[in-house]
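Peer 1: Give the three-dimensional model of this entry:
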Amino acid sequence: MEEKPLRIWKKAMYYPYRKQIANKWWEEFKKVWHIAGPAIITSVSVFSLDFITAAFVGQLGDVELAAVSEVQNVLLGFVTGIMLGLGSALETLCGQAVGAQEFNMLGIYLQRSWIISMVTALLLTPAYVSASRILMLLHQDPKISDLAGKFAIWTIPEIFASALNYPSEKFLQAQSKVWFMAFSSMLTLAIHVLLNWIFVTKLGMGLVGAAIAGNISFWILTVVKIIYIVCGWFPEAWTGFSYLAFKSLTKFLKLSISSAVMLCLEVWYYTAVILIVGGLKDAAIAIDSISICMNLQVWTLMVALGFSISASVRVSNELGAGNPKAAKFTVGVNVLISAILGIFFAVIILATKNQFPRMFSKEQHVISETSKLAYILALTIFISSIQPVLHGVAIGAGWQFLVAIVNFVCYYGLGLPIGALLGYKFNLGVQGVWSAMLGGSLLQTIILFVIIGRTNWHKEVIKIEYLYKYR
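Peer 2: Here you go, the predicted structure:
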């Protein structure tokens, strides 16, 4: 009789604690989705711009499509990696400034990033002018290279748009103004479809028309953000152009370069894998199968990128606000949600391993080879669902240089060399190459988990407080 009241008392004491924990998770869950949801919409919309361009150009012919694909995958992928990486420095600095209530620094950081990115765009312009020669040096088809070179020259204005767009994007993300970005990107996507129909289909301007449509669309995306920033919606964060933007550029440049290197090593890793696969026996089948798998992975990666942005914003905001426990807690919530979605996508791949290849090809050899890669693809999707979130944490905390070193060792020191060895020496083909790539990604993920797990978040807060005290 005495035990029953005791058990009831213990349960009563335990329930509020459980409810408190559940409420804490629920509140953070809502904060995460408030950022991640619109960020996913933005990522998908912006990624779809190139997809729409390729769809319209594909109606012109196979050579034209191949030319545009080479520019998008080789040249544009190279430039976007650099520009997006340079802009990522703002994720750290602006996010922490918001948390620390140092809103006056946001506009200064943005202007510094614009300056560095525009100078970089100018330096990268010769690569677009010499695109034909570069592609021929890479032993690409001369006819395709010639068309790609002409298309690349017409897309030069897009480089300068991206130099302004990505920093503006990070400025807005740091302040959780992500719904504006989502709506503006969806509007731009709709305009892009219309412009391609006008210039490519209706006016018959071919590749030049496609390039013009892309330039206009990307500049619309950029100008809308800039107008939103400078026209009074951010009275504390934007106080006008300032000479302070030219001060401390060296320190800012170091973080920008670290961010760019970290991201580029990630992006170029997948390009390098395709180049290795291109030298295998039956290369056409191998490239087709791995391209199908990577295509699917990219779409699932759009979801993970949303949580990467969420992790970056939440961690940087909480560290800047001096809340180490909250920063640590949001890491767990972001990783858990993204991991659950990764499992969901992986299960779908495994359940449809004999069906999804038929969506992309009618060739039985390609279908068979792609089906064999289903298990590796499922595991890759799961890992790549968690990996960007850890990158987001690193960006939010300002660990870009450290993660760049980890990426280089895991990807280029282990993943690619072992992949080439398994693919060529041991004749394991595309499965061997991708297994090694996956091994590099898995090792990198484990190392990042260890780094985050051993982090003293109180010290991270002290570093930021010191930064703003003695800036």
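
Peer 1: contacts, neighbours, all on C-alpha from now
Peer 2: OK.

Peer 1: from the chain's centre, how far out does the longest helix anywhere in the chain sit?
Peer 2: Longest helix of the chain, by residue count under DSSP state H: helix 3-57. Mean C-alpha position of helix 3-57 versus that of the full chain (Cα atoms, centre = their mean, to the nearest Å) differs by 20 Å.

Peer 1: Check which element follows it along the chain.
Peer 2: Counting by DSSP states H and E, the next helix or strand C-terminal to helix 3-57 is helix 62-70.

Peer 1: So which other helices or strands are in contact with that next one?
Peer 2: With contacts taken as 3 or more Cα pairs under 8 Å, 6 or more residues apart in numbering; DSSP states H and E, helix 62-70 sits against helix 3-57, helix 142-154.

Peer 1: One more pass at 10 Å, please.
Peer 2: Here helix 62-70 touches helix 3-57, helix 142-154, helix 206-230, going by 3 or more Cα pairs under 10 Å, 6 or more residues apart in numbering; DSSP states H and E.

Peer 1: so which of those gets nearest Leu275?
Peer 2: Of all the helices and strands packed on helix 62-70, helix 142-154 sits nearest to Leu275, with 16.7 Å by Cα to Cα.

Peer 1: Residues contacting the closest one, please?
Peer 2: For helix 142-154, contacts defined as Cα atoms under 10 Å, 6 or more residues apart in numbering pick out 62-72, 75-76, 125-140, 155, 158, 206-212, 214-215.

Peer 1: Any buried residues in it, and which?
Peer 2: Buried positions in helix 142-154, judged by neighbour count with 16 or more other Cα atoms under 10 Å: Ile144, Ser145, Asp146, Leu147, Ala148, Gly149, Lys150, Phe151, Ala152, Ile153, Trp154.

Peer 1: this one next, for a side-by-side:
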Amino acid sequence: MGSEGYQPLLLGLNPDVRITDLSANAAEELLVHEPVAVRWYPRLVAWESRLLWLLSGASIVVSIFNYMLTFVTLMVTGHLGTLELAGASIATVGIQGLAYGIMLGMASAVQTVCGQAYGAKQYAAMGIICQKAIVLHIGAAILLTILYWFSGPALKAIGQSEDIAEQGQIFSRGLILQIYAFAISCPMQRFLQAQNIVNPLACIAVVVFLLHILLTWLAVYVLDYGLLGAALTLSLSWWLLVIIQWLYIVFSPSCNETWTGFSVKAFKDIWPYFKITVASAIMLCLEIWYFQGLVLISGLLPDPTISLDSISISMNYLNWDMQFMLGLATAASIRVGNELGAGHPMVAKFSVIVVNTTTILISLVFSAIVLIFRVGLSKLFTSDSVVIEAVSGLTPLLAISVFLNGIQPILSGVAIGSGWQAIVAYVNLATYYIIGLPIGCVLGFKTSLGAAGIWWGMIIGVVLQTLALFILTVRTNWNAEVAKAADRLKQSANEEILDKNMGGII
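Peer 2: A predicted model of the protein is given here:
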């Protein structure tokens, strides 16, 4: 390759240029002309890392503080009594977790299509896609309301005692309003994130969290509304998220081009988008329910109290790590979706490499922390020496899971940004439920491993799923993905609102 091919880039990437001045177009042009000179890689890595952390930093805050809403509610219900805590906890895992998995999974379709639309500068299409998503989410919420109302019999059906199931039903019925908040908030969050609007979302999440602490204290300790009051307060806090996010979308100049008001176009040609939504929901639900199912199964072991406590404490730390990694996965999804929509296949590929390298290094540090402080971490949750010993025994497995957690969610985020949900749904079904879950049950119930056996089954499923996603990512033809992104947008958005020049991205 002659120097002529590099001339435009050398003008934009001279030795004195600042990282903030680099553009995706310049990076794409440089990466296309392989081999790339070694001296450019540190500059390109720094440029991509800056974009990644600008997105992921705020996305991590959103993920953690949204998770903390339920965490604080459970902490408060623990002071009402052990029975109330057990009912709220099992309802959170078995009922609320199921609903949130569906809503989060469906919303990943918004992340895919809006992310690619934003990269393609098809701004008008984004508002319509968000409205289509809300329509479908509300439809799902109506169906889920039936499960919430009759959650008592559902909890009994999965082996819970009558007393715990009764308390779980009280808590679940108080969360019915939350389902509809999920249905609106999840698409709106993804709609904003696809436009790289993340800092306002982080601020909103923190403000609502602080208000939630105050409201929960008033409802439970001052007004003495008990378990139902705690649940209704959690629902109220999620509606505060919805209201503030909607006000931002409607009145912020940042959304002037992407949100042009409600439109009947949201109900037109909804079937192609519905198919993407279903695939997205199945993909993430299979993943989320797998981890929740293992906690429920551990309660059926010969010594259920110790087993459930040890796995629950370990899963609590894994959940915190997962919230952190989900923020990075969201950023990865946004970056890949934006660059595919903009017609930058090489930058999308480079972004995948940078984010995976970053998360592997972070996970190594987190895994080391878990191993070093194995006893201290257990004592934060319990003073029972038997439970502490059981948790310490699971710590090496937790460290392995934390390391895998630095790879698997990121690859899932890449899959969402690329629109591979249907393929990954089949991968999750095979690796988690056909292989991982049966192995965990056999090791947990038919050997002396107990809780550790169930956890080994989880690890095996995650390893196989990670390998499958890694192979899928490595073998990806990113030029073909750019063409698929354009076709996906045409199918999901109404034809008349698309810029006729969008074919230029292919």
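
Peer 1: Just give the TM-score of the two.
Peer 2: TM-score of the superposed chains, computed with TM-score structural alignment, normalised by the length of the first structure, equals 0.94; 457 aligned residues with a Cα RMSD of 1.5 Å.

Peer 1: Could you give the number of residues near the aligned residue in the first structure for Ala332 of the second structure?
Peer 2: Using TM-score structural alignment, the partner of Ala332 of the second structure in the first structure is Ala311. Each residue near Ala311 of the first structure was counted by other Cα atoms under 10 Å, and the total is 31.

Peer 1: Over to the one 10 residues further on?
Peer 2: In terms of burial, Ala321 of the first structure registers 22 neighbours under the definition other Cα under 10 Å.

Peer 1: What are the neighbouring residues in contact with it?
Peer 2: Counting by Cα under 10 Å, 6+ apart, Ala321 of the first structure touches 95-102, 315, 327, 461, 464-465.

Peer 1: Swap in 6 Å and give it another go.
Peer 2: Gly99, Ala100 (Cα atoms under 6 Å, 6 or more residues apart in numbering).

Peer 1: Which element, helix or strand, includes the residue positioned nearest the centre of the second structure?
Peer 2: Closest to where the C-alpha atoms of the second structure average out (Cα atoms, centre = their mean) is Leu326, at 4.8 Å. Per DSSP H and E, Leu326 of the second structure falls inside helix 304-341.

Peer 1: would a markdown table of the helices and strands packed on helix 62-70 of the first structure with distance to Ile405 of the first structure be doable?
Peer 2: As requested, these are exported to a markdown table (distance: least, Cα to Cα, whole Å):
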| stretch | distance to Ile405 of the first structure |
| --- | --- |
| helix 3-57 | 26 |
| helix 142-154 | 32 |
| helix 206-230 | 32 |
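
Peer 1: Tell me the spacing between Ile52 of the first structure and Val200 of the first structure.
Peer 2: 12 Å (Cα to Cα, to the nearest Å).

Peer 1: Mind checking which of those two has more residues around it?
Peer 2: A direct count of neighbours by other Cα under 10 Å for Ile52 of the first structure and Val200 places Val200 higher, at 24 against 17.

Peer 1: The match of Ala332 of the second structure and Ile395 touch, don't they?
Peer 2: No - counting by Cα atoms under 6 Å, Ala311 of the first structure does not reach Ile395; the two are 8.8 Å apart.

Peer 1: Three-state assignment for Val409 of the first structure, please.
Peer 2: helix (DSSP: H, G, I helix; E, B strand; the rest coil).

Peer 1: repeat for Trp233 of the first structure
Peer 2: Classification of Trp233 of the first structure by three-state DSSP places it in coil.

Peer 1: Name all residues that make contact with it.
Peer 2: Taking Cα under 6 Å, 6+ apart as the test, Trp233 of the first structure contacts no residue whatsoever.

Peer 1: Span of stretch 239-247 of the first structure from start to end?
Peer 2: Length of stretch 239-247 of the first structure, first residue to last, Cα to Cα: 17 Å.

Peer 1: quick one on the thing from earlier: okay, angle between the longest helix of the first structure and helix 283-320 too, please.
Peer 2: Relative orientation of helix 3-57 of the first structure versus helix 283-320 (axes from the mean of the first three to the mean of the last three Cα atoms, to 10 degrees): 130 degrees.

Peer 1: Counting by contacts, list what helix 3-57 of the first structure packs against.
Peer 2: helix 178-196, helix 283-320 (3 or more Cα pairs under 6 Å, 6 or more residues apart in numbering; DSSP states H and E).

Peer 1: Quick one: neighbours of Glu363 of the first structure, just the number.
Peer 2: The local packing of Glu363 of the first structure (other Cα under 10 Å) involves 11 other residues.

Peer 1: Just give me the match in the second structure for it.
Peer 2: Aligned partner of Glu363 of the first structure by TM-score structural alignment: Asp384.

Peer 1: now Trp154 of the first structure
Peer 2: Match for Trp154 of the first structure (TM-score structural alignment): Gly174.

Peer 1: What of Gly87 of the first structure?
Peer 2: When the second structure is aligned by TM-score structural alignment, Gly87 of the first structure is paired with Ala107.

Peer 1: how about that match, what does it touch?
Peer 2: If you count contacts by Cα under 6 Å, 6+ apart, Ala107 of the second structure has them with Cys186, Pro187.

Peer 1: Tell me who's in contact with Phe382 of the first structure.
Peer 2: Contact analysis of Phe382 of the first structure by Cα under 6 Å, 6+ apart lists Gly342, Ile343.

Peer 1: Swap in 7 Å and give it another go.
Peer 2: Phe382 of the first structure makes contacts with Ala339, Gly342, Ile343, Ala346, as judged by Cα atoms under 7 Å, 6 or more residues apart in numbering.

Peer 1: ok, how many other residues are close to the counterpart of Trp47 of the second structure in the first structure?
Peer 2: Under the alignment (TM-score structural alignment), Trp47 of the second structure pairs with Glu27 in the first structure. Other residues lying near Glu27 of the first structure total 11 when counted by other Cα under 10 Å.
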